[in-house]
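**Q** only geometry, no sequence info:
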């Protein structure tokens, strides 16, 4: 986990059409939100949940996300 990223940022894999997810890393977990709606709701994942998701993406368990 990139603990030094406490501000919202877009993934380097973000779509050019604006369809992006933003994240920020905090001590209590990882926040995710829709970049088109920064004032809207955000999800909070525990660090273990986030790491499991990242590991699953890298393992190809969500092929549509890598497209």
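**A** The structure has been received and is ready for your questions. Keep in mind the model is a prediction, meaning the values are calculated, not measured. Numbers count the residues shown, from 1 in each chain.
**Q** from now on I want contacts and neighbour counts done on CA atoms only, so please keep to that.
**A** Will do.
**Q** and the residue nearest the centre of this structure?
**A** Among the residues of the chain, the one closest to the centroid is residue 23, at 4.3 Å (CA atoms, centre = their mean).
**Q** tell me what the helix or strand encompassing that one is packed against?
**A** Element membership of residue 23 [criterion: DSSP states H and E] is strand 21-26. Packing partners of strand 21-26 (3 or more CA pairs under 8 Å, 6 or more residues apart in numbering; DSSP states H and E): strand 9-10, strand 29-34.
**Q** for the residue nearest to the centre of the chain, what are its contacts?
**A** 8, 9, 10, 11, 30, 31, 32, 33 (CA atoms under 8 Å, 6 or more residues apart in numbering).
**Q** let's bring in a second model and compare:
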């Protein structure tokens, strides 16, 4: 069993928003959860999956 995600954070840009996601660190990647319903759980990604996603965001692949 893997350890629970640690260091949950949301973007400082969304500090006043309530409909956000939070990112937590895992041993080999990241975890993502909804700030409106933290009890619903989270999904995890590997380090490579997370890096690929972040790269796609930075390169406007979702615009």
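**A** Happy to help now that I have it. None of the values given here were measured: they were computed from a predicted structure.
**Q** about what we covered before: in TSV, list the helices and strands packed on strand 21-26 of the first structure along with mean neighbour count and distance to residue 45 of the first structure.
**A** Formatted as TSV, these follow (neighbours: other CA atoms under 10 Å; distance: least, CA to CA, whole Å):
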stretch	mean neighbour count	distance to residue 45 of the first structure
strand 9-10	16	16
strand 29-34	20	5
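**Q** contacting residues for residue 29 of the second structure?
**A** Applying CA under 8 Å, 6+ apart, the residues near residue 29 of the second structure are 44, 45, 46, 47, 48, 49, 50.
**Q** go again with 6 Å.
**A** 45, 46, 47 (CA atoms under 6 Å, 6 or more residues apart in numbering).
**Q** tally of neighbours for the closest residue to it other than its chain neighbours?
**A** Leaving out its chain neighbours, the residue that sits closest to residue 29 of the second structure by CA to CA, 6 or more residues apart in numbering is residue 47, at 3.8 Å. A count of nearby residues for residue 47 of the second structure, using other CA atoms under 10 Å, gives 15.
**Q** ok, and the contacts of residue 29 of the second structure in the first structure?
**A** Contacts from the contacts of residue 29 of the second structure that recur in the first structure, judged by both residues aligned by TM-score structural alignment, their matches' CA atoms under 6 Å, are 45, 46, 47.
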